[in-house]
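Asker: build the 3D model from these lines:
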Amino acid sequence: MFTLPLGDRAQLRPLEPWQAPEFLAHIDRARTTVDPWIPWASLSTDLASATATLQRYADGQATDGARIHGIWLDGTLVGGVMFTRFDGASGVCEVGCWLERAGEGQGLVTRACRVLIDWAFTQRGMSRVEWWAASGNARSIAVARRLGMSRDGVLRRHSVHRGERRDIEVWSVLAEEWPTAGDASEAAVRAELDRLMGVFVGAFTNVGGKRPDLGVIRDVFVPQGRIIANVGDEPVIYDLDGFIAPRQKVLTDGTLTEFSEWEVSERTEVFGSIAHRFSEYRKSGYHNGEWFEGRGHKTTQFLRTPAGWRMSSLAWDDAPASS
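Answerer: Next up is the predicted model:
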C-alpha cells in the first residue's frame, strides 16, 4: 500500500473497506460539516453502511473507475479525496474532497487533489479533470480556484439534497493547462505558500473543543515578521509576540469559541525569491456567547530564506459588518 507525504504531519493513502471502523468514526466526527455537501456521508451511519460505501469505491477501482483516498493528520483520518468519476476511454474524470474540522486550514485538500490530478494527467493521459460543487459550498469552490481551474458554468437546480434543489457549479482544468515538468518548481513553491497560509489560518481554529496553539505562527514567519491590522482609523502593527499573546488568550479563555477562519479566494504571484498573495477570507464563531460571521481581505508577503519559504508580513482589513 502506498503512502504519500502531504507535509511533515500528514499522509495520503488508499482508503479501503477493511478500514471501515476508522472511516465511520471519522464520519461521525465530520457528519455535521460534511453531510450538507457529500451525500454519501448520510449513507455511512453504521459499520455495515460505512463498509458498503468503501466497497463501492473498491469495486469502482477494480473496473478502472472511481477511487478513494484518505488523508491522515498525525495518524488520525481527517478527510480524503476521490475520483467520483473516472472514464479512461473519454479522458474525463471528476475529483472531489471532504474534510473534518480538525484538518481544516492547513492546505491538506489542495495538496492531496494536486496529487490526484497530476496522476490523472501524467500517468493516465486524461484530457480533462472536473470539479463539481454546490453553489453555496464556498470552501470547495475556493479549492477549485487554488487548483487553477476555470468555472465552466452552472447546472441550475441540478441536484436534490434533503428535498432542496441546488445549483451545481462545474469547474475544470485541461491537460495543457496543468503545470508541466518545466513548471514543477513554481507549482511546488505555490504548494508551499498554500501550506504556510493554511498553517497560519488554521492556528486560530478552536471548533469542537480543539485547543489552538498560535505558537505555530512563529514557524511560518521570519523572526522579524510583522502583522498589521488596518481595520480602524490607523494601522496597528504587531511583532509576532505582540500578535500571538492576546489572541491565544481570547481563543482559550472562553471569550471566542467555535471559531474558524478560512480563505475563499486568493491570487498569488511569485517572482524569484519573493512572493505576494492577496486573499479574501471569512470567519465565524461565538464572541461572548453571541454568534457572528465576518469577512475581509489579507495581503501577505513571502521570502525564500535558507530555511525555506516564510511569511515576512501580513496585513488585513475586515469588511464592515452588515446591518
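
Asker: CA atoms for contacts and neighbours, from now on please.
Answerer: OK.

Asker: what's the neighbour count on Gln19?
Answerer: Gln19: 13 surrounding residues under other C-alpha atoms under 10 Å.

Asker: ugh, typo on my part, it should be Arg124
Answerer: 12.

Asker: which residues in this structure form helices?
Answerer: All helices of the chain, identified by DSSP state H, fall at 20-34, 47-62, 108-122, 138-146, 184-202, 217-220, 240-250.

Asker: return the set of buried residues in the second one.
Answerer: Read it as helix 47-62. Within helix 47-62, the residues that count as buried by 16 or more other C-alpha atoms under 10 Å are Ser49, Ala50, Thr51, Ala52, Thr53, Leu54, Gln55, Arg56, Tyr57, Ala58, Gly60.

Asker: compare with the first, here's sequence two:
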Amino acid sequence: MFTYKINEDTELRLLEVRHAEALFALTDESRSYLKEWLPWLDFTQTVNDSKQYIEGTLKQFSSNNGFQAGIWYKGELAGVIGLHSINWANQSTSIGYWLGKKFQGNGFMTIACKALVDYCFSELKLNRIEIRVATENVKSQKIPQRIGFQKEGCIRNAEWLYDKFVDHYVFGLLREEYNNKELLSE
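Answerer: Below you'll find the model as predicted:
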C-alpha cells in the first residue's frame, strides 16, 4: 500500500475500506464548508457511500491509474489528495484535493501537494502535473501558486456545481521546472 511520510506529524496514506467511517465523519462535519466548491457531496450521505468511493479508488490504484490518499495529521484524517488519473502515454496527471474545515489554515494542503508533486516527478517519472481550480476559489488557487505552478489559462463552464457552471483556472508544472527550481527544498 502507498504511504508517503511528509514530516514527523503528517503523512499521505492510501485510503482503505477501514477508513470509510473516518472519511465520512470528516466529510459530514465539513459538508457545508466543502459544498461551496465540491460537486459530489450530495452523493455522500452515508458511511457506505464513503466505503464505495474508497473501493473505487482502490481499483484505480490497482490498475496503475492514480490513487487517492488520506492526509493524516497526528493519526487523524485531515483531508484527501490524489491523482485523478495518469496519462502514461503523455506522462501527465492532475491533482485533486480537499481538507476538512477544522484543518484549514495550517499549511497541510500545501505540504501535501508538495509531497505529491515530488512523488509524481521523482517516483512516477511524470513530465506534467495539472491542478484545476474554480476561478472564484481564491484560497485553493494559492496552493499551486505557492509551489511553482504556472497559471496557464481558463476553461469556461468546466464544472457543474449544483445549480450553475463554474469556470476553472488550469495550473501546470513541468518536471524541468521542478528540477530547475528545486521547488521542494525548504
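
Asker: so after superposing, what's the score?
Answerer: Aligned and superposed, the two chains score 0.91 in TM-score terms (TM-score structural alignment, normalised by the length of structure 2); 186 aligned residues with a C-alpha RMSD of 1.8 Å.

Asker: hmm, back to that, how about the buried residues of helix 47-62 of structure 1 in CSV, adding distance to Gly125 of structure 1?
Answerer: Below are those laid out as CSV (distance: C-alpha to C-alpha, whole Å):
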residue, distance to Gly125 of structure 1
Ser49, 34
Ala50, 32
Thr51, 31
Ala52, 30
Thr53, 28
Leu54, 26
Gln55, 26
Arg56, 24
Tyr57, 21
Ala58, 22
Gly60, 19
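
Asker: so which of those would you say is closest to Ile38 of structure 1?
Answerer: Proximity of the buried residues of helix 47-62 of structure 1 to Ile38 of structure 1 (C-alpha to C-alpha) peaks at Thr53, which lies at 12.1 Å.

Asker: contacts only, for that closest one.
Answerer: Trp40, Leu43, Ser44 (C-alpha atoms under 8 Å, 6 or more residues apart in numbering).

Asker: switch to 7 Å and redo it
Answerer: Residues in contact with Thr53 of structure 1, defined by C-alpha atoms under 7 Å, 6 or more residues apart in numbering, are Ser44.

Asker: map it onto structure 2.
Answerer: With TM-score structural alignment as the criterion, Thr53 of structure 1 lines up with Tyr53 in structure 2.

Asker: thinking again about what came up before, output the helices of structure 1 as JSON lines; include the columns distance to Lys298 of structure 1.
Answerer: Shown next, in JSON lines, are these (distance: least, C-alpha to C-alpha, whole Å):
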{"stretch": "helix 20-34", "distance to Lys298 of structure 1": "25"}
{"stretch": "helix 47-62", "distance to Lys298 of structure 1": "39"}
{"stretch": "helix 108-122", "distance to Lys298 of structure 1": "20"}
{"stretch": "helix 138-146", "distance to Lys298 of structure 1": "15"}
{"stretch": "helix 184-202", "distance to Lys298 of structure 1": "11"}
{"stretch": "helix 217-220", "distance to Lys298 of structure 1": "16"}
{"stretch": "helix 240-250", "distance to Lys298 of structure 1": "15"}
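
Asker: select, out of those, the one closest to Ile227 of structure 1.
Answerer: With C-alpha to C-alpha as the criterion, Ile227 of structure 1 lies closest to helix 240-250 of these, at 7.1 Å.

Asker: which residues in structure 2 does that closest one match up with?
Answerer: So helix 240-250 of structure 1 is aligned with nothing, judged by TM-score structural alignment.

Asker: can you give me the buried ones in that helix?
Answerer: Neighbour counts using 16+ other C-alpha under 10 Å place Leu240, Phe243, Ile244, Gln248 of helix 240-250 of structure 1 among the buried residues.

Asker: closest to Leu77 of structure 1 out of those residues?
Answerer: Gln248 (26.6 Å).
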